[in-house]
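Peer 1: test case, fold it:
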Amino acid sequence: MTDEKLKLAGKVALVFGAGQTPGESVGNGRATAVLFAREGARVVAADRDLAAAQATVEQIVKEGGHAIAVAADVTSEADIVRAVDTCVRQYGGRIDVLHNNVGVSLSAGDAPVTETDADSFELITNINLRGMVLACKHVLPIMRTQQSGAIVCISSVAAITNYPNIAYRTSKAGVNALVNNVAATNAEFGIRVNSILPGLMNTPMAVENRVGRGGATREEVIAARDVKVPLGGKMGTAWDVAKAALFLASDDAAFITGVELPVDGGQSLMRG
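Peer 2: Purely as a prediction, here's the structure:
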């Protein structure tokens, strides 16, 4: 494919959460960063785990793409500012795409509301929602100056379905509200803001954190999740999320802003 046919040719993309937790599958952030690069973007892969971000960059570079890694914990506004500044310095003062992917649930102690504790709730909210707010805060002035830009935030179908754990569900509902607000207040600057609501996905964060709980094996965890998916009885993969993110970040979605796009095999049809 020639450069001019690449969907993100000449674009600069900042991807928060571009590394991943260890596991047998690929995570949403890594898949998205790799796909963005395959489609011509120069990628800044930001992650709390610099080694994980660097592994993503190594994959991109091995495929002939352009990327750099930066350490960034989204609970730290200073880290977010540093990642944004690095992106601007490295790639000519532009940020064309901001991809907010960071999120946690069980690994940070999420639980039903009667069993939650204040520290876990605060941590999950800070990671899942506050981090995205601050990333938007510091990228939007650059995009406003450009009079263009695309922001994609990873929410979750858990925000609109019967998900038992309180911090993840409420923080992801907050992401949807964030997207609605930022889309409405920045359309005049040519900036599009959308969210993706993944359903049950076969990613390390979703699967590995459940292996061993109640004695469940990896195969049992996967089978129990697969059976809940209406479309084909099988979870999606990170590449399904990445392809949706590519669409929303590209000019193919030039007249789309403020949407909540489920990527869930029909799971959101079972709202509760």
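
Peer 1: please make it C-alpha for all contacts and neighbour counts, starting now.
Peer 2: OK.

Peer 1: okay, buried residues for the longest helix along the chain please.
Peer 2: Counting by DSSP state H, the longest helix found in the chain is helix 166-186. Across helix 166-186, burial judged by 16 or more other CA atoms under 10 Å covers 166-176, 178-180, 182-183, 186.

Peer 1: and if you look at stretch 214-233?
Peer 2: For stretch 214-233, the neighbour count (16+ other CA under 10 Å) marks R218, V221, I222, R225, D226, K228, V229, P230 as buried.

Peer 1: which residue of this protein lies farthest from its centroid?
Peer 2: Within the chain, the residue lying farthest from the chain centre (CA atoms, centre = their mean) is G215, at 29.7 Å.

Peer 1: and that one, how far is that from Y163?
Peer 2: Noted for G215: a distance of 22 Å to Y163, by CA to CA, to the nearest Å.

Peer 1: run through the helices of the chain in chain order.
Peer 2: 28-38, 50-62, 77-90, 118-125, 131-146, 166-186, 204-208, 218-226, 238-249.

Peer 1: elements contacting the fourth one?
Peer 2: Read it as helix 118-125. helix 166-186 (3 or more CA pairs under 8 Å, 6 or more residues apart in numbering; DSSP states H and E).

Peer 1: how distant is stretch 174-189 from the center of its chain?
Peer 2: Offset of stretch 174-189 from its chain centre (CA atoms, centre = their mean, to the nearest Å): 16 Å.

Peer 1: what does that stretch rub up against?
Peer 2: 128-129, 132-133, 143-144, 147-148, 153-155, 191-195, 257-260 (CA atoms under 8 Å, 6 or more residues apart in numbering).

Peer 1: filter those to the buried ones?
Peer 2: Listed as buried from these are 128-129, 132-133, 143-144, 148, 153-155, 191-195, 257-260; burial here means 16+ other CA under 10 Å.

Peer 1: in strands, which of those residues appear?
Peer 2: C153, I154, I191, R192, V193, N194, S195, E260 (DSSP state E).

Peer 1: could you check how far the first one is from G174?
Peer 2: Spelled out, that is C153. Counting by CA to CA, the gap from C153 to G174 is 11 Å.

Peer 1: wait, isn't G29 in contact with T21?
Peer 2: No - in this structure, G29 is not within contact of T21 by CA atoms under 8 Å, at 10.3 Å.

Peer 1: V211: which of the buried residues of stretch 214-233 is nearest?
Peer 2: Within the buried residues of stretch 214-233, the smallest distance to V211 is 5.3 Å, found for R218 (CA to CA).

Peer 1: how about the nearest residue to the closest one, chain neighbours excluded?
Peer 2: Spatial nearest neighbour of R218, chain neighbours left out: V211 (5.3 Å); criterion: CA to CA, 6 or more residues apart in numbering.

Peer 1: could you measure from the residue minimising distance to the centre of the chain over to A118?
Peer 2: Note on the chain: the residue nearest the mean C-alpha position is N101, at 2.0 Å, using CA atoms, centre = their mean. Separation of N101 from A118 (CA to CA): 24 Å.

Peer 1: please give the structure of this sequence too, so both can be compared:
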Amino acid sequence: MTGAGSVGTGWGNGRATAVLFAREGATVLAVDVDEEALAETAALAKDGHGRTGRSGRGRVLPHLCDVTDPDAVAALAERCSRELGGPDVLVNNVGGSRAGGPAELDEEGWRSQLDYNLTSVYLTCRHTVPLMCERGGGAIVNTSSTSGLRWTGSPQIGYASAKAAVIQFSRVAAVQHAADGIRVNTVVPGQLHTPMVEARLAGQRAGGDTAALLARREARIPLGFTGDGRDTANAALFLASDEARFVTGTEIVVDGGMTARCD
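Peer 2: So this is what the prediction gives:
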């Protein structure tokens, strides 16, 4: 899975997903550009138990990779095939936002947002889908964002456009490769309390006031509390599992009801 590290301490979407999959018994080829973050993810995977009470059956194998680099992604797929026999599941979790609407976001920023949030998904799928076809099927879970569904409080047109495209990318791939036994679905997280809040978003949107940003975000959520990366991980686990054998080309929105509101 990609984006398996974290920008800080806590349950980011990628870290939580990698740890949960490993605790449930999977061998996770955990991909990130941050070696220290990957080491922390691997250590966390060794502690505690999965939902079924199992511990130690799975493992995390760290792999440094920039998933916007085609050659690096090809090498990643080759390692997966060589060491693990090929992929059963691909989870794409790389992403990040950059502020600015169409008049503020420059061309370099626009291209980098598309590369980071969308091209990364294309590249991993490009190299993984043929391997899954050879193995007789698999499951792909792509991570989008509620910013790809509606306005979520700030102009970030590159991010919103890319995340909306991830959803449609997944639908098209799901229909095309259904006959190959490959299911493709999308998790759509809302405004969660992940380490990204403290590391980046509070400074960008609330003058560094983390509490104020969290309060503003929580006020949008009908359930009245803010989830975290573990909620995203649970949705990804279901979509990757045999329990979701009849689920493809669709999305699970993990946002406490935020996008269902009219205001």
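
Peer 1: what's the counterpart of the residue nearest to the centre of the first structure in the second structure?
Peer 2: Using TM-score structural alignment as the criterion, N101 of the first structure maps onto N93 of the second structure.

Peer 1: and if you look at V57 of the first structure?
Peer 2: Matched to the second structure by TM-score structural alignment, V57 of the first structure sits across from A42.

Peer 1: so who does that match touch?
Peer 2: So, once contact is read as CA under 8 Å, 6+ apart, A42 of the second structure ends up touching V19, R59, V60, L61, P62.

Peer 1: can you check D49 of the first structure too?
Peer 2: So D49 of the first structure contacts G19, A71, A72 (CA under 8 Å, 6+ apart).

Peer 1: so the match of N101 of the first structure sits right up against S6, yeah?
Peer 2: No - at 11.0 Å, N93 of the second structure and S6 do not qualify as touching, with contact defined as CA under 8 Å.

Peer 1: can you get me a residue count around G266 of the first structure?
Peer 2: For G266 of the first structure, the neighbour count with other CA atoms under 10 Å is 14.

Peer 1: quick check: the closest residue to it other than its chain neighbours vs G265 of the first structure, distance?
Peer 2: Nearest non-adjacent residue to G266 of the first structure, counting by CA to CA, 6+ apart: P230, 5.6 Å away. From P230 of the first structure across to G265 of the first structure, the span is 6 Å (CA to CA).

Peer 1: now the buried residues of stretch 214-233 of the first structure in TSV, with distance to R89 of the first structure?
Peer 2: Converted to TSV, those look like this (distance: CA to CA, whole Å):
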residue	distance to R89 of the first structure
R218	43
V221	44
I222	43
R225	43
D226	44
K228	46
V229	44
P230	46
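
Peer 1: before we move on, the earlier item: determine which two of the ones in strands among the buried ones among the contacts of stretch 174-189 of the first structure are furthest apart.
Peer 2: I154 and I191 (17.2 Å).

Peer 1: quick revisit: quick one: the helices of the first structure as CSV, columns for distance to V44 of the first structure too.
Peer 2: Formatted as CSV, the helices of the first structure follow (distance: least, CA to CA, whole Å):
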stretch, distance to V44 of the first structure
helix 28-38, 8
helix 50-62, 8
helix 77-90, 6
helix 118-125, 24
helix 131-146, 13
helix 166-186, 22
helix 204-208, 21
helix 218-226, 32
helix 238-249, 15
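
Peer 1: to M270 of the first structure, which of those lies closest?
Peer 2: helix 218-226 (14.5 Å).

Peer 1: give me the mean deviation of the closest one from the second structure.
Peer 2: Following the fit onto the second structure, the mean deviation recorded for helix 218-226 of the first structure is 1.4 Å by mean CA distance after the TM-score superposition for the first structure.

Peer 1: that helix maps to which residues in the second structure?
Peer 2: Under the criterion TM-score structural alignment, helix 218-226 of the first structure matches residues 210-218.

Peer 1: what about F21 of the second structure, distance to S241 of the second structure?
Peer 2: Applying CA to CA to F21 of the second structure and S241 of the second structure gives a distance of 10 Å.

Peer 1: higher neighbour count, these two?
Peer 2: F21 (23 against 12).

Peer 1: any idea how far the more buried one lies from A162 of the second structure?
Peer 2: 26 Å.

Peer 1: just to revisit the earlier point, looking at the contacts of D49 of the first structure, which are in strands?
Peer 2: Among the contacts of D49 of the first structure, the ones falling in strands (DSSP E) are A71.

Peer 1: compare the contacts of D49 of the first structure with the second structure and list the ones that remain.
Peer 2: With both residues aligned by TM-score structural alignment, their matches' CA atoms under 8 Å, the contacts of those that the second structure also has are G19, A71.

Peer 1: neighbour-wise, which one of the contacts of D49 of the first structure leads?
Peer 2: Going by other CA under 10 Å, G19 tops the contacts of D49 of the first structure with 30 neighbours.

Peer 1: counterpart of that residue over in the second structure?
Peer 2: For G19 of the first structure, the residue aligned by TM-score structural alignment is G5.

Peer 1: contacts only, for its match.
Peer 2: G12, G14, R15, A30, V31, D32, D34, A37, L38, E40, T41.

Peer 1: same question for D231 of the second structure.
Peer 2: V254.

Peer 1: if you set the cut-off to 10 Å instead, what comes out?
Peer 2: W11, G12, N13, A16, T17, P189, L192, V254, D255 (CA atoms under 10 Å, 6 or more residues apart in numbering).

Peer 1: of the contacts of A42 of the second structure, just the buried ones, PyMOL syntax please.
Peer 2: This is the PyMOL syntax for the buried subset of those, where burial follows 16+ other CA under 10 Å:
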select buried, resi 19+59+60+62
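
Peer 1: just put the contacts of A42 of the second structure in JSON lines and tack on distance to E78 of the second structure.
Peer 2: Output for the contacts of A42 of the second structure, formatted as JSON lines (distance: CA to CA, whole Å):
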{"residue": "V19", "distance to E78 of the second structure": "23"}
{"residue": "R59", "distance to E78 of the second structure": "19"}
{"residue": "V60", "distance to E78 of the second structure": "17"}
{"residue": "L61", "distance to E78 of the second structure": "14"}
{"residue": "P62", "distance to E78 of the second structure": "15"}
